[in-house]
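1. Pasted the sequence and its predicted model underneath.
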Amino acid sequence: MRFLESWSREHRGLGYAKPGHDRGLIDALADPVARDARSDSAHFTVTRRGRKSAFVARVLFSSIANVTTMVTTSFTAAELAAMKSAAMADLAGTKRWVSTNDALTAHLWKVLGALRARPDTSQERLGLLADFRSFVGGAVPDDYWGNTVTNTRPGMSAAELRSRPLGEVASAVRSGYAENTEEKIRQETAFLCAQYEAGRLKRVLPTMTLDKFENTIVINNWSKLPFYDLDFGQDTPFWYDVPALPTPWTVLLAPTPADRAGGRDVHMAVPRALARTLREPSWTDRFHAYADSAEAYPLTFGNG
């Protein structure tokens, strides 16, 4: 997105910050971390021989066989406000606060958890992606040219996810984001540096990624990215879409176009068999339980 913003400004004859390419800024995050803290990570797995190849093969098969279907819907600003109000009402008297995106993420987790219909005792995980630059005290500048992504994975049993009120689930989402601390980022960096030094880095995968076919729903929140401000000389976009995603249970939150400002477009990769279930009108009602019936956007389906 930083590249697209800069390219857009170049087209309009405006200035922009030149990106920094010093990889040493990332490696330096590991320096204060003790050597014995580099041997284990809660968020990365050093895969055994063949496991990474099996995972990649599964992803390729999913892509070729169209195992997933993209399902899209939109939430209006009024709907989101009602959702957040309901979540805050659940938390009344607790001194806890949740954002609009926390409430929406919790709502989507609950609805998709119901769709998955896993046994009550099954562990449900929510993979929350985050840009870690804001968590390391300015050690990595905003114009750094690189992928500075980390994740956390709050979880609860399937029965809890179905039964707990929206506010409590949203609070769990908020707590999940709060796990992104400077200490966590430094430890993760130290772990990856250690794997590089040991020649194992190519065998490392995020644990969240490995679990995407099993118990994890991944949320990637792009709702504050300026998709609709980009102008390459032919005016700004009227619609932003995403390509089909090969792995199931990936959810992208995007801003809505200017004529529907303040809402969220939600793109979901869902297994084809369950996508057929979503065609039942009752599931549109579940997704839009906080909407006035006149404003609820239907679910739309891509490939498959």
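-> That came through fine.
2. okay, CA-based contacts and neighbour counts for the rest of this
-> Noted.
3. Just the strands from the chain, written as ranges.
-> Taking DSSP state E as the test, the strands found in the chain are 44-46, 68-75, 123-131, 149-152, 155-157, 204-206, 216-221, 250-255, 264-271, 300-301.
4. What ranges does the stretch 201-304 of the chain have for its helices?
-> For the stretch 201-304 of the chain, the helices defined by DSSP state H, counting those that start in this stretch cover 207-210, 272-278, 281-287.
5. just the strands of the chain: most buried one?
-> With neighbours defined as mean count of other C-alpha atoms under 10 Å, the strands of the chain peak in mean count at strand 264-271, which reaches a mean of 24.
6. Distance of the one residue sitting closest to the centre of the chain relative to residue 291?
-> Centroid-nearest residue in the chain, with C-alpha atoms, centre = their mean: residue 220, separated by 1.9 Å. To residue 291, residue 220 is 23 Å away according to C-alpha to C-alpha, to the nearest Å.
7. what does stretch 94-105 contact?
-> 80-81, 83-84, 87-88, 91, 166-167, 170-171, 173-174, 219 (C-alpha atoms under 8 Å, 6 or more residues apart in numbering).
8. Repeat that for stretch 167-174.
-> 86-91, 96-98, 102-103, 105-107, 154, 161.
9. hmm, try it at 6 Å
-> 87, 90, 91, 102, 103, 106 (C-alpha atoms under 6 Å, 6 or more residues apart in numbering).
10. Please compare the first structure with the one that follows:
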Amino acid sequence: MRVRLESSRIIKPLHEGIPPTTNHIPLSVFDKVTFDAHMAIIYAYHPPNPPNATLETGLRKALSVYREWAGRLSKDNDGEPIILLNDAGVRFVEASMDIELDQVMPLKPSAFCLSLHPSIQGNIQELVQVQITRFTCGSIVVGFTAHHTVADGQATSNFLVAWGQACRGLEIHPLPLHDRGIFKPRDPPCIEFEHRGVEFKNPKLEQFHPLLDEDVDGVAVDQFHFSLGFLAKLKAKASSRNGNDKSYSTFESLVAHLWKAVTKARGLSAYQTTSVRISVNGRMRMDPRIPNEYFGNLVLWALPTAKVKDLLREPVPYGAKLIHDTVANVNDNYFRSFIDFASHKVKEENLVPVVDMGQSVIECPNLDVSSWLRFPFYDLDLGGGSPYVFMPSYYPLEGTILLLPSFIGDGSIDAVIALFEDHLAAFKLICYELE
């Protein structure tokens, strides 16, 4: 199976009337602490599908509203990172395959996925890249890459929905909120929580553990489907100790189950400590609430932590409670404390972000969990209806778990999990066991 590249070019925003005069946007403290890397996602559509010219024009119209994507990362005169709003454009790639889409379905994260979107490795100037791959049956696969520094999952999914609206000749609605200057430190600052070791680290104190090539090569990725019935039983078990109190969410219950199962599959020492880094969207947690239309990054992390012996000995409600309580504590006070800390202490102490995809990622004995369950990725209608499949690309980053709604559309969940091969094999044997 070979993807044939037909063309690759830069396209620029299609402005109506006089182009905006704003020439740059400073990055917020949340942009500076997130992954400094391109991310890639993949959509698959059955026919009928609009021609590439329609997709290109729609993208250009959407870029006129979301100008950040057509800009470039740079620095101002003080050396502070900014997004240049110079309309330099995004990359638009046309490709094809001489087979029907069903011949590569079901599409799961694998090295083949890397051919369905432009490369995200190396010095890439464009902040967004799009590849349209057409199949002989009339189906298309849309590969989309975007730089995480510019926007998080919520903001990126909003842009994709806007692209679809533009392709269908609709007005883009709702419009994005572009002001990244709304996150101002308090005077005087009030740093109530410890942010060293959570969002920031001192590189001079970092303990480096060299990775062997065979360690990195030994990571495998697979996708697991958790049915609605399984999730209902799991949620009931996770909430069984709550009495009349509110039950844990499906997300909390599933993450607790996966945390315990992966820890068991890894065969960790009983007295090791294991934690889960969970992405927390600040839009619904800050007071006053930040609209979902905010365009940028607004994510911090919860770090529920346990001894391996406790996590494995206790039933799943133990992990669910740890997750629930730790995530609940990433509230408005925590976000405000982070803003104050990032604004006053990072430069003073020469700290750097903890998250780093520039190095080979080995999380063991920990996990890194991201949820795309509430993002409207399935709302990207380019003119022929909703996507048949939506998925991340191939990320062999050990210890990472990505949760996304199943394309079945019944509320079931797919989990994309990357582990060492022997750990993944052991996980497969126990991942559907309910205590």
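-> Cool, the structure landed. Because the structure is predicted, anything quoted here is derived from the model rather than measured.
11. Looking at the contacts of stretch 167-174 of the first structure, spot the one nearest residue 22 of the first structure.
-> If you rank the contacts of stretch 167-174 of the first structure by distance to residue 22 of the first structure using C-alpha to C-alpha, residue 102 comes first, at 33.6 Å.
12. neighbours around the counterpart of the closest one in the second structure, how many?
-> Structural alignment (TM-score structural alignment) places residue 102 of the first structure against residue 252 in the second structure. With neighbours defined by other C-alpha atoms under 10 Å, the count for residue 252 of the second structure comes to 21.
13. Report the separation between residue 252 of the second structure and residue 351 of the second structure.
-> Distance of residue 252 of the second structure to residue 351 of the second structure, given as C-alpha to C-alpha: 31 Å.
14. now residue 170 of the second structure
-> On the measure of C-alpha to C-alpha, residue 170 of the second structure and residue 351 of the second structure end up 45 Å apart.
15. Compare those two and say which one has the larger neighbour count.
-> A count of neighbours by other C-alpha under 10 Å puts residue 351 above the other of residue 170 of the second structure and residue 351, at 18 against 12.
16. just to revisit the earlier point, distance to residue 49 of the first structure added to the contacts of stretch 167-174 of the first structure, as CSV?
-> Below are the contacts of stretch 167-174 of the first structure laid out as CSV (distance: C-alpha to C-alpha, whole Å):
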residue, distance to residue 49 of the first structure
87, 45
90, 47
91, 47
102, 38
103, 40
106, 36
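17. Show the buried residues in the residues you listed.
-> With burial judged by 16 or more other C-alpha atoms under 10 Å, the buried subset of the contacts of stretch 167-174 of the first structure is 87, 90, 91, 102, 103, 106.
18. The first one matches what in the second structure?
-> With TM-score structural alignment as the criterion, the equivalent of residue 87 of the first structure in the second structure is residue 238.
19. neighbours of the closest residue to its match other than its chain neighbours, just the number please.
-> In this structure, residue 238 of the second structure finds its nearest non-sequential neighbour in residue 317, 4.3 Å apart by C-alpha to C-alpha, 6 or more residues apart in numbering. By other C-alpha under 10 Å, the residues close to residue 317 of the second structure number 24.
20. what about residue 317 of the second structure, distance to residue 428 of the second structure?
-> 22 Å.
21. With residue 61 of the second structure instead?
-> With C-alpha to C-alpha as the criterion, residue 61 of the second structure and residue 428 of the second structure are 45 Å apart.
22. Show me which of these two is the more surrounded one.
-> residue 61 (24 against 15).
23. wouldn't residue 365 of the second structure be in contact with residue 273 here?
-> No: using C-alpha atoms under 6 Å, residue 365 of the second structure is not in contact with residue 273; the gap is 7.4 Å.
24. for residue 264 of the first structure, what are its contacts?
-> 74, 75, 254, 255, 256.
25. Let's see the distance spanning stretch 356-374 of the second structure from one end to the other.
-> Stretch 356-374 of the second structure end-to-end distance (C-alpha to C-alpha) = 25 Å.
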